[in-house]
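Undergrad: For reference, the sequence and a predicted model appear below.
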Amino acid sequence: MKRIFLLFGALLTLSAIHADEGMWLLKELNRQSAARMQELGFTFPIDSLYSEKNASLKDAVVIFGGGCTGVAVSQEGLIFTNHHCGYDAIQKHSSVEHDYLKDGFVSQSKQEELYTEGLTVSFLQKTEDITEEVTAGVTDNMTEEERNVIIDSLSTKVLDGYKDSEFLQARIVPFYTGNKYYLVVYEIFKDVRMVFAPPSSIGKFGGDTDNWQWPRHTGDFSVFRVYANKDNQAANYSADNVPYKPKYSVPVSVKGYKDKDYAMTIGYPGSTERYLPSWGIKQMMESENIPRIEVRTIKQDIWRKAMNADDAVRIKYSVKFSRSSNYWKNSMGMNQALRRLHVLENKQDLESRLADWIAKSPSAQEKYGEVLSSLDNAYTSTMEPVKIATYFGETFNNGIELVRFANIINAIDLSDKELAAAAVRSKMVDLYKDYEPELDRQLMPALLRFYAEKVPAAYLPDIYEIIDKKFKGDYEKYTDWVFKNTKLTSLSSLASLLANSSRKDIDKDPAIALSNSVADCRLKIREELLPYYPTIDKNARKFMAALQEMEPDKAFSPDANFTQRLSYGSVGGYNPADAVSYDYYSTTQGVLEKENKDDPEFAVQQYILDNLKAAQWGEYADEDGTMHVGFLSNNDITGGNSGSPVFNGKAELIGLAFDGNWEALSGDIIFEPKLQRTISVDIRYVLYTIDKIMGCHRLIEELNIQK
């Protein structure tokens, strides 16, 4: 339910190729995990994984942008990440005249590398357990609000030590559902330049059709470079900056891999909810995923049609569509996998065991006696409000762009026109750059109508009364009137409105009036949900503590929270269904088989097809003589791991993780080792594309290649 709140303000036998569940903090690998890694084939020194004094592997794995992972591969600041992680930057530099999305981008010198404003790369400096420090004074008899006040106050004191540094970012992150707290500190580099991007026919081959699917034939990678000042420190962009020399950069292996070989990912997984109770899982499936799927289906159908018809619209909406469709398809796959794997029933069995354990112990009854019933009541009571909140958020926050623009304007203090104009420019220039009013005009009536059909009348914004009375319930006519009379369809007309109008006149603008009406409804929904948050937070924390107390010998891995984590496992295929078996790698033959010039998702330029058909792989070929494109491993990853390096046992780079598989999209809720697979692009295909297809050999020369 906390996701909805955000709308209003991602030992078994070796021969069995099993991975152990867990996204582990590198600093706190336990002996059991280290032993398992070595048993599976890890030979790199364990003490060189993480160090705050000496160069270590953790120093090479970065946060790329705001939600992806990347890896330093040279001593000149070269960063490999996924194509879809660099997609926003590639799109920003693209135009109809220079369509880097379609044609790719190749820089043949550092001077040709393109600075990308707003893009950052973050290097981890330290991770520190500060639980005792920030929970000093917290007692069990406090309310959740009282507990949070103390923790927030003590956390602020810790963070105050970093507030004056422009290039250091400190965060205090809860672990184990708020039972532990860690301080994480990053150095933030703000001069990041685009170096190389393959054409989308490689980097996004298969599009939405192949998303979350295996076999996969996508060369999902892009290349950037971090720049620093002459003292090798983080700095703002300057022409005088030089390539950054990271503390550690990883060697790149072209030796390949075999079935059952060791595989390890290090990255920044965004969010999992492995300890979510059954009632929360049901709410996620029914009140969040289903409404999200429904609304985004309508939106994406309208967007896709316009994008396929116009290259300018395709470029403008490429990033927005990709973000929307990724989570849309994930929601569908998650619900299907949760049902097929009987996750809800298995969690109910766990809760039944926990209830029996609590009932047998007076001390457990005292601490945890009301946990399960409280969670049941809170989630059950909010099933319908959360569903309404999801429809609302997907329609008015993530759907109609004009409403979102108006929401931003309403959040700005307009009393000082000069400051307001500056705020509008900083917040909205990029939004208008990628906005097509006519496309939004097509979307608005469809979403307004659908929202009215799906929620009770009490949750309709007041603007619906005007639509009924003034426009006879005709959403098309209302939309036409809004777009004809609003000043929010372009940055210039908006600037004129703000500069020449009073607050009263601004509120009369149809888009602003719609936003104000929506705001009242948002508040109503929020107030219905707000009383339940403390109950859920408190009892979720106790639920986690009870599970750990019930099974003291079990190593519980903390849920993902976008902190650096390690996952270990093995290369290997899987059997998703009776008589169906998937191999552990794919080759370029699959590109040739899938290629379809009449389908934008599978169309490939002729020069690329000719290159692949020639099959002159050179040093990048597998020992079987083919070019491997992707491969599978059973590492435990989730969103945020995109771009994560995949290492062999010597901690050499063999691939970049970019996806999970359809049959295990329940992975954020439960790890299923027989089915769950990480899909990665083979680093040899990355190098081949850079070197042979796109002719950028200078980048290959930077790398420490292991043959």
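TA: That came in fine, so what should we check first? Numbers count the residues shown, from 1 in each chain.

Undergrad: Please count neighbours and contacts with C-alpha atoms only from this point.
TA: Will do.

Undergrad: tell me the SS of the closest residue to residue 100 other than its chain neighbours?
TA: Leaving aside its sequence neighbours, residue 100 sits nearest to residue 94 (Cα to Cα, 6 or more residues apart in numbering; 5.3 Å). Look at residue 94: counting by DSSP: H, G, I helix; E, B strand; the rest coil, its state is coil.

Undergrad: Contacts only, for residue 94.
TA: Residue 94 makes contact with 100-101, 315, according to Cα atoms under 8 Å, 6 or more residues apart in numbering.

Undergrad: One more: residue 74?
TA: When contacts are taken as Cα under 8 Å, 6+ apart, residue 74 is in contact with 249-250, 702-704.

Undergrad: Second structure follows, compare the two:
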Amino acid sequence: MRYLFTLILGGFCLMPAYTDEGMWLLNEPPKERLKEKYGFDLTEPWLEHARLASVRFNNGGSGSFVSPTGLIITNHHIGSDALSKLSTPKRNLLKEGFYAPTMADELKCEDLELNVLQDITDVTERVNNSLKDTPPAGAAAARRSVMAAIEKESLEKTGLRSDVVTLYQGGAYHLYRYKKFTDVRLVFAPESGIAGFGGDVDNFEFPRFNLDICFFRAYENDKPTTPKHFLKFSPDGPKEGDLVFVTGHPGTTNRLETTAKLEHRRDQTLPYTLARLRAMEAALLQYSERGPEQRRQASTDLHRVANARKAFSGQYQGLLDSATLRTKNTAEYNLSVTAAKLPEGKEMNDKYLKAIATVREVQAVYKSIEKEHNLIETSTAFSSPLFSIARTIVRLVEEQPKSNGERLREYRDSNLESLKLELFSPAPIYADLERAKLTASLTFLAEQLSVNHPVVKVALEGASPAKAADELMKTKLFDVAERKKLLEGGKEALRKSDDPMILLALILDTHARAVRKKFEEQVEEPERQAYGELAKVRFAVLGRTVAPDATLTLRLAYGVVKGYEAEGKQIPYATTFGGLFEKADRQEHKEPFDLPKRWLDGQSKVDPAAPFNFASTADTIGGNSGSPVLNRAGEFIGINFDRNRHGLVRNFVYTDVQARHISVHSKGILEALKLYDCPALLKELGK
């Protein structure tokens, strides 16, 4: 794969780009590129239709409306969290699947929030103006304050969820307004055996054979919502060579980061991340072996962790190839040389080189606190839902009395409703699974920080991780009423509480806030200012021909349906139903290639030549799971669910030589639904 990295990274390419690279902002779409390369006129009505039909799931996935009565399609693995929470020991929706023949039979998801983007406003000037005459030490607080003010004004004016999003790592700021849906109900899910056929073995591989779909419905005032914009289901779907579009919410890319930042990721961030994921995966696998009920309880977490481990492993492999960083270094030099030739070139280039140096210097500071920050402050701290609940209560009590602009970002007014939806979710938390995750997390904490670290001493209190976890499991936070009681009781209730999880959150909060403050002021803020300077140079040299890195916000990608060559073989653009059954036979129907009974019994009912999964060159990443794939007419022709292993390097560099995104074909979806007794669903999809 070495030749993949000889490509100039898209973020620093100094010539017009003619590849399909780009996760484009919908308010800055690649109209000229599409017209020049594909003869396609990307119109504002087309973009509005795609935007208002696209949906973001609060667990980091994407989806889309596909009917005028609020029907939404996403991936099974995005819906798995809801499926798991709706399951019981006697009814395993993940394994067995689900279908609601009528709307009255649909199952309400208690803590699922969906967002539909209504509009985008550029607020860069206002954010940057708020920082004028502000000392560097106060810039982080000033920026946080103005962003919170913009969001609060927007929320009060429109009633819409309002988020100020940082783009180009600090080069621009846009206000995104979303319509929220919190009454969401499950309509259909296939069995996990076909949704995730091939399991971890086939994850990030192609050819693939997955019915990775799940249907939900959004409600308003106890009635199905009636979206004006939804994607018409194409019965034919795409064929090889077709131009396709993907609208979704890619999570994170690192293409505009400097060489020094990527070196830090290679040497510090990724090794730590992989160690954490492997430790948790081992704990979840061990727990799953206790019995079928334990396997059911752990299945969603295990899939998420295993998927992340494989994805980060691919990223690490990409950065271990020295050609990647050599190419990045060369690109930085070339941009500097080109900038120096501009009218204000010397001053601009001096600032550019200073910014590059600043990012490099900051990495030394980050190295000194990164493990503490990740282990104590971030959302992965203790990998425990109960600890997250305890911390949220402790911090809500502390943050809410403050002015909106002084609060930690996640406790700003515009996010409180979503935060409380999750905090007061009645979804089950399984005590034995929680104990296993806590034990693994506390063990990893001690391994990484040493037993003499003050946080480890507080967390363990001289006990083994298993015994410490047993003590923490005496918490009452399983009960939603107890959570509400503590929050409503405020500081007095927390002061009197003897709940072990609350006590741990209280004791750790001072240390966690201190390491967060150091990270924000000595790492995040200097980097943001430096990247802001780098963005100015990039804009001066390249204009807006380079898309910003992914930020879990709605983007538009495009490409062509296309196979590729690998290991001396030509891989076709699509798989078929016949290929699915052939592979299951070849693997002797052993897990994870064991098909559900309905598929074995119904093999004669489906067309063996019908397309199942397909690949294209469109630029996608994690977070695009569930993204609709559209044709030129804006119709639904597939649903993205994965990349192949050659595409894992796309976090850092785009390539279309072998890298592909993988989707379920719309014709394949309709063909597969023949095996399910779901006439109402097929009718709603126009079949």
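TA: Great, that's in hand. Note that this is a predicted model, so its numbers are computed, not measured.

Undergrad: Kindly provide the TM-score of these chains.
TA: Overlay of the two chains. TM-score (TM-score structural alignment, normalised by the length of structure 2): 0.83; 643 aligned residues with a Cα RMSD of 3.6 Å.

Undergrad: preserved in structure 2, out of the contacts of residue 74 of structure 1?
TA: Here is what carries over to structure 2 from the contacts of residue 74 of structure 1, by both residues aligned by TM-score structural alignment, their matches' Cα atoms under 8 Å: 249-250, 702-703.

Undergrad: Going by neighbour count, which of these are buried?
TA: Listed as buried from these are 249-250, 703; burial here means 16 or more other Cα atoms under 10 Å.

Undergrad: For residue 604 of structure 1, state which of those residues is nearest.
TA: Nearest to residue 604 of structure 1 out of those is residue 703 (Cα to Cα; 28.2 Å).

Undergrad: Which stretches in the stretch 551-700 of structure 1 count as helices?
TA: Ranges of helices in the stretch 551-700 of structure 1, per DSSP state H, counting those that start in this stretch, are 588-594, 606-614, 683-688, 697-702.

Undergrad: Present those helices as a markdown table; the columns should include distance to residue 498 of structure 1.
TA: Below are the helices of the stretch 551-700 of structure 1 laid out as a markdown table (distance: least, Cα to Cα, whole Å):
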| stretch | distance to residue 498 of structure 1 |
| --- | --- |
| helix 588-594 | 52 |
| helix 606-614 | 50 |
| helix 683-688 | 49 |
| helix 697-702 | 49 |
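
Undergrad: Pick the most deeply packed of the ones you listed.
TA: Sort the helices of the stretch 551-700 of structure 1 by mean neighbour count, taking mean count of other Cα atoms under 10 Å, and helix 683-688 sits at the top with a mean of 24.

Undergrad: count of residues packed around the closest residue to residue 499 of structure 1 other than its chain neighbours?
TA: Spatially, and ignoring its direct neighbours in sequence, residue 499 of structure 1 is nearest to residue 417 (6.3 Å; Cα to Cα, 6+ apart). By other Cα atoms under 10 Å, 16 other residues sit near residue 417 of structure 1.

Undergrad: Same check on residue 6 of structure 1?
TA: Number of residues near residue 6 of structure 1 (other Cα under 10 Å) recorded here: 9.

Undergrad: aligned partner of it in structure 2?
TA: The alignment leaves residue 6 of structure 1 without a partner in structure 2, by TM-score structural alignment.

Undergrad: export the contacts of residue 74 of structure 1 to CSV and tack on distance to residue 219 of structure 1 and secondary structure?
TA: As requested, those are exported to CSV (distance: Cα to Cα, whole Å; DSSP: H, G, I helix; E, B strand; the rest coil):
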residue, distance to residue 219 of structure 1, secondary structure
249, 22, coil
250, 20, coil
702, 20, helix
703, 19, coil
704, 21, coil
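
Undergrad: between those, which is nearest residue 29 of structure 1?
TA: Using Cα to Cα, residue 250 is the member of those that sits closest to residue 29 of structure 1, with 20.7 Å.

Undergrad: Please verify my assumption that the closest one contacts residue 655.
TA: No - if you go by Cα atoms under 8 Å, residue 250 of structure 1 and residue 655 don't touch, sitting 11.8 Å apart.

Undergrad: And the helix or strand hosting residue 148 of structure 2, what's buried?
TA: Residue 148 of structure 2 belongs to helix 139-158 when assigned by DSSP states H and E. Buried residues in helix 139-158 of structure 2, counting neighbours by 16+ other Cα under 10 Å, are found at 139-152, 154-155.

Undergrad: Please apply the same query to stretch 105-122 of structure 2.
TA: Within stretch 105-122 of structure 2, the residues that count as buried by 16+ other Cα under 10 Å are 106-117, 119-120.

Undergrad: Count the neighbours of the aligned partner of residue 265 of structure 2 in structure 1 for me.
TA: Here residue 265 of structure 2 is matched to residue 284 in structure 1, going by TM-score structural alignment. Neighbours of residue 284 of structure 1 under the rule other Cα under 10 Å: 21.

Undergrad: I'd like the distance from residue 284 of structure 1 to residue 562 of structure 1, if you could.
TA: From residue 284 of structure 1 across to residue 562 of structure 1, the span is 20 Å (Cα to Cα, to the nearest Å).

Undergrad: Which stretch of structure 1 lines up against stretch 611-619 of structure 2?
TA: Under the criterion TM-score structural alignment, stretch 611-619 of structure 2 matches residues 628-636.

Undergrad: Of the buried residues of stretch 105-122 of structure 2, just say which sits nearest to residue 388 of structure 2.
TA: Set against residue 388 of structure 2, the nearest of the buried residues of stretch 105-122 of structure 2 by Cα to Cα is residue 111 (15.2 Å).

Undergrad: So that closest one is in contact with residue 425, correct?
TA: Yes - if you go by Cα under 8 Å, residue 111 of structure 2 and residue 425 touch, sitting 5.5 Å apart.
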